[in-house]
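Student: here is a sequence with its predicted model. Questions after.
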Amino acid sequence: MPTDFLSRIQDQSATVGVVGLGYVGLPLALAYAAGGFKTVGFDIDDKKTTAINAGNSYIKHIDAASIASAVHSGKLAATTDFSQLREVDAIILCVPTPLDEHFEPDLSYVVGTIESILPHLRSGQTISLESTTYPGTTNEELVSRIEAAGHTVGSDIHVVYSPEREDPGNPEFAATNIPKVVGGHTPACLEAGKALYGSVFDQVVPVSSTQVAELTKLLENIYRSVNIGLVNELKLVADQMNIDIWEVIQAASTKPFGFKAFYPGPGLGGHCIPIDPFYLTWKAREYGVHTRFIELAGEINRAMPTHIVRRCADALNQHKKPLNGSKILLIGLAYKPNVDDDRESPSYELLDRLTDQGAEVDYHDPYVPVIRPSREHSHWAGKPSVEWNQATIETYDLVLISTWHDSLNIEELATWSQQIVDTRNASATLPPELKTKVLKA
């Protein structure tokens, strides 16, 4: 039993280290600081660590005041110096797990991080991986390396897997009021994990192994991916039948049991849903299983940008304009409403496809004023959001709504625009005379 670690958690004398200060790691670090623990955030990006230490936020939905308060209280600090990991009692890994160009898992961030922390591990520490991944990753990538370095997992070092469950921009759920699933490599590891997360989370859900916890996270996101794929396919059918799929969903939602509403869109976005299902399909092949249902949903969702581009061409054709040479304004670069998170946003796919077909494309997003450098979309880095005003918007042949933020005014947009392709039903509240400008997609 990790008795010393448990007692340090119980009396709040433990120091918690969070590696990776993005959309998952930063809220988690703030939660531990608010819970009374000295917390150290680690990141290779010195812009993030500098911002935190100055009490500033680089994520829209995270208030700078909460960061400043935690820093000024002495409970939170950030650093790029990984040697300081020797001083922490718990190490929580919140690093990306993307796909490579072949839609196969890319664990380079996980492997690179564990390799970088190995020289600084000491007896008595608990390590938790929160990055979404396939079942077996914790054992194969973390436990094996830690034991190869001379430690005994379950004795002097404890290893757990606890998948993140962040929903950026959702005011109903903060980091600590979402139940926390935890699986340990050994029973002693599980006890350490339960103590670590139970100290700040309202509810901890222990499971029998790290593999169960890993698959739990995948199931959650595959469930969403499959249902979004279903409604996207139904949308294509409804369009051909001249039926408003949004009205259909609204009517079906009145059923008080057996139905949960999912909504169509231009594709999948965010770090989870477009990526996580492929972690399971890749691992399943190792066992000779072909996950046809999951892969079909992925194919449908990945095909939606093609459908949207076709609808843009249809809208322009109605005005005797070709897609090639037209000026198009894309509304919403973030992958979901009211956040600045543009990871895996289908808007980038739309930008690429429309540009490839000869359109001149700009975007407006109040939360993404300039496109940041990224591995996937480096060619768009530095492109600014255009201004929201009549003089600017009326110059475009077509406006494409990819993501709709509550702060935007749909009546202004419809009044100023020549025509609109709406993928999010943002135009539902428009008066009839303005709806004539809209083609739903």
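Tutor: Structure's in. What do you need? Residues are numbered from 1 along each chain as shown.
Student: when you work out contacts or count neighbours from here on, use the C-alpha atoms and nothing else.
Tutor: Noted.
Student: give me every residue that touches residue 79.
Tutor: 40, 41, 42, 43, 46, 49, 50 (CA atoms under 8 Å, 6 or more residues apart in numbering).
Student: just checking, which of those residues belong to helices?
Tutor: In this view, the contacts of residue 79 that belong to helices under DSSP state H are 46, 49, 50.
Student: just how off-centre is stretch 337-348 within its chain?
Tutor: In terms of CA atoms, centre = their mean, to the nearest Å, the centre of stretch 337-348 is found 9 Å from the chain centre.
Student: pull up the distance across that stretch, start to finish.
Tutor: End-to-end distance for stretch 337-348, by CA to CA, to the nearest Å: 16 Å.
Student: and if you look at stretch 412-424?
Tutor: Span of stretch 412-424 from end to end, CA to CA: 17 Å.
Student: residues touching it, excluding its own?
Tutor: So stretch 412-424 is contacted by 264-266, 308, 311-312, 315, 390, 393-394, 396-404, 434-435, 437-441 (CA under 8 Å, 6+ apart).
Student: list the buried residues for that stretch?
Tutor: 413, 414, 416, 417, 418, 419, 420, 421, 422, 423, 424 (16 or more other CA atoms under 10 Å).
Student: and for this protein, the residue most distant from the center?
Tutor: residue 320 (39.5 Å; CA atoms, centre = their mean).
Student: and stretch 200-213, end to end?
Tutor: 19 Å.
Student: ignore what I typed, I meant stretch 178-190.
Tutor: Separation of the first and last residues of stretch 178-190 by CA to CA is 19 Å.
Student: surely residue 104 touches residue 279?
Tutor: Yes. Judged on CA atoms under 8 Å, residue 104 makes contact with residue 279 at a distance of 7.0 Å.
Student: another one to put next to it:
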Amino acid sequence: MPADLAIIGLGHLGLPLAQAAVAAGIQTVGYDTDPRPFAELSAGRTPVEGSLSASEIRRMLSGGFRPTTDPAELGRVRTAVICAPTPLGADRTLDLAAVGDAARALAARLRPHTTVLLESAVPPGTTENFVRPLLEEGSGLRAGRDFHLACSPSRLDPGNRTHVYSNTPKVIGGLTPACTESAATFYGRLTDKVVRARGPREAEMTKVLETNFRHVNIALVNEMAVLCHDLGVDLWDVIRCAETKPFGFQPFRPGPGVGGHCPPVDPGFLPYSSRTPGHPLRMVSLAQEINDRMPSYVIQRCATLLNEHGKSVRGARVLLLGVTYKPDLADQEASPAREIANRLMDMGAQIGYHDPHVLDWRVRELPVPRADSLYEAASSADLTVLLQHHRTYDLQGLAVKAQLLLDTRGATPAGAAHRL
């Protein structure tokens, strides 16, 4: 059966979109320039940890979702959405290579009147200055005249049961008003509310603002955590009090580092455009610097705690709890746990871990011993470090069993553990 929708990129962005589309009764095909997701999806397995579960994948398949390795399928749909990943490159700019590959694959099969949407996290100007030329050159069609082109950045929050696809507003910025309306018609089938931006750049910049807002505020409370510890102030109690203010404050909480799929973006440097503004966001750069220091601060606290109890990091048995970037998910994207484990190993510590969502964890390509019994492991470890607070953890019981417990998430009862 011909599909109405093609999703290009079957990862953390593409799979939830496919799930929402299938639930709305839209005939959907999924294509990826990497052939590996096809094999996993065809077998009823998720190709990326922390995204959809295997049971959700199987329900999608039974609902009509078709993963494919045939790029010809891209030329048989009315709507195509690019959901390619944009990881941070070595120069800390977003790597648009996968977006370019997706656009080229689509361009070779693009038909008139198709609506093309970009959901990938990108710097402002990408839709017009990067994706548009690839589509036009590869197809011979003109955006805004022969086909519709718009940006609608993803707003996924993995694991959030309150704000799901259907009740999270979608921001849309089209190349022309007609492009915006075509995109709005599509997304109106998936979500309760569509928000029209002035254009693609405004839609792209919305994502930049939302992501940087999170990172800057996390950096602020991370600095406050260090300051409050030095002053002997309970930051967690400070946050508890501050969040009672009914206006002008939104609570953020510190942690051992910042992970996830949405790194901070500095739009002051656009690597593909000659019209680079050249005005970096200093606040964003500083926030990144602060957040990048948190794993080192955790190591410092570990060493100090062990030393205060007459032990050295070298030879110490250290148990890390929760190695994912977010609670109650298996996703390890940019989790600070790996860097913390690396640094502890460099200092001679013996590392073990426990995570109910991660059955196999490797650091430096070597398997890290996984604790079968959490309480037994905590009681035998010289130091237990809570890096992620999964709901299955009984922290009060853990605090009793552990010889020494460092809580980097402020989740233990007051006085039960050493908190960040």
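Tutor: Cool, the structure landed. Remember, predicted model here, so these are calculated numbers, not experimental data.
Student: out of residue 104 and residue 279 of structure 1, which sits in the more crowded spot?
Tutor: residue 279 (22 against 16; other CA atoms under 10 Å).
Student: what about that one, distance to residue 414 of structure 1?
Tutor: Taken as CA to CA, the span from residue 279 of structure 1 to residue 414 of structure 1 is 41 Å.
Student: now residue 356 of structure 1
Tutor: On the measure of CA to CA, residue 356 of structure 1 and residue 414 of structure 1 end up 26 Å apart.
Student: can you check residue 161 of structure 1 too?
Tutor: 48 Å.
Student: what's residue 78 of structure 2 in contact with, if anything?
Tutor: 4, 5, 113, 114, 115.
Student: out of those residues, which are shared with structure 1?
Tutor: Counting by both residues aligned by TM-score structural alignment, their matches' CA atoms under 8 Å, structure 1 reproduces these contacts from the contacts of residue 78 of structure 2: 4, 5, 113, 114, 115.
Student: how about the secondary structure of the equivalent of the third one over in structure 1?
Tutor: Read it as residue 113 of structure 2. In structure 1, the residue matched to residue 113 of structure 2 (TM-score structural alignment) is residue 124. Secondary structure state of residue 124 of structure 1, per DSSP: H, G, I helix; E, B strand; the rest coil, is coil.
Student: residue 124 of structure 1 contacts residue 157, doesn't it?
Tutor: Yes. Using CA under 8 Å, residue 124 of structure 1 makes contact with residue 157 at a distance of 5.6 Å.
Student: more neighbours: those two, which one.
Tutor: More neighbours surround residue 157 than the other of residue 124 of structure 1 and residue 157, with 22 against 18 (other CA under 10 Å).
Student: please name the residues that touch whatever residue of structure 2 lines up with the more buried one.
Tutor: For residue 157 of structure 1, the aligned position in structure 2 is residue 147, judged by TM-score structural alignment. If you count contacts by CA under 8 Å, 6+ apart, residue 147 of structure 2 has them with 111, 112, 113, 114, 115, 116, 141.
Student: tell me the one among the residues you listed nearest to residue 362 of structure 2.
Tutor: residue 116 (39.0 Å; CA to CA).
Student: wasn't the closest one part of a helix?
Tutor: No. Counting by three-state DSSP, residue 116 of structure 2 is not part of a helix but strand.
Student: go ahead and confirm it touches residue 146.
Tutor: No. At 11.2 Å, residue 116 of structure 2 does not count as touching residue 146 under the criterion of CA under 8 Å.
Student: hmm, back to that, among the buried residues of stretch 412-424 of structure 1, which ones are in helices?
Tutor: Short answer: those in helices (DSSP H) are 413, 414, 416.
Student: the first one matches what in structure 2?
Tutor: This points to residue 413 of structure 1. Aligned partner of residue 413 of structure 1 by TM-score structural alignment: residue 398.
Student: one step back: now the buried members of the kept ones among the contacts of residue 78 of structure 2.
Tutor: Applying 16+ other CA under 10 Å to those flags 5, 113, 114, 115 as buried.
Student: any idea which element the spatially most central residue of structure 2 lies in?
Tutor: In structure 2, the C-alpha closest to the average C-alpha coordinate belongs to residue 261, at a distance of 2.4 Å (CA atoms, centre = their mean). Assessed by DSSP states H and E, residue 261 of structure 2 sits outside every helix and strand.
Student: who's in contact with the nearest residue to it once chain neighbours are set aside?
Tutor: Leaving out its chain neighbours, the residue that sits closest to residue 261 of structure 2 by CA to CA, 6 or more residues apart in numbering is residue 333, at 6.4 Å. Residues near residue 333 of structure 2 by CA under 8 Å, 6+ apart: 259, 260, 261, 324, 325.
Student: list the contacts of the counterpart of residue 375 of structure 2 in structure 1.
Tutor: Counting by TM-score structural alignment, residue 375 of structure 2 lines up with residue 390 in structure 1. By CA under 8 Å, 6+ apart, residue 390 of structure 1 lies in contact with residue 416.
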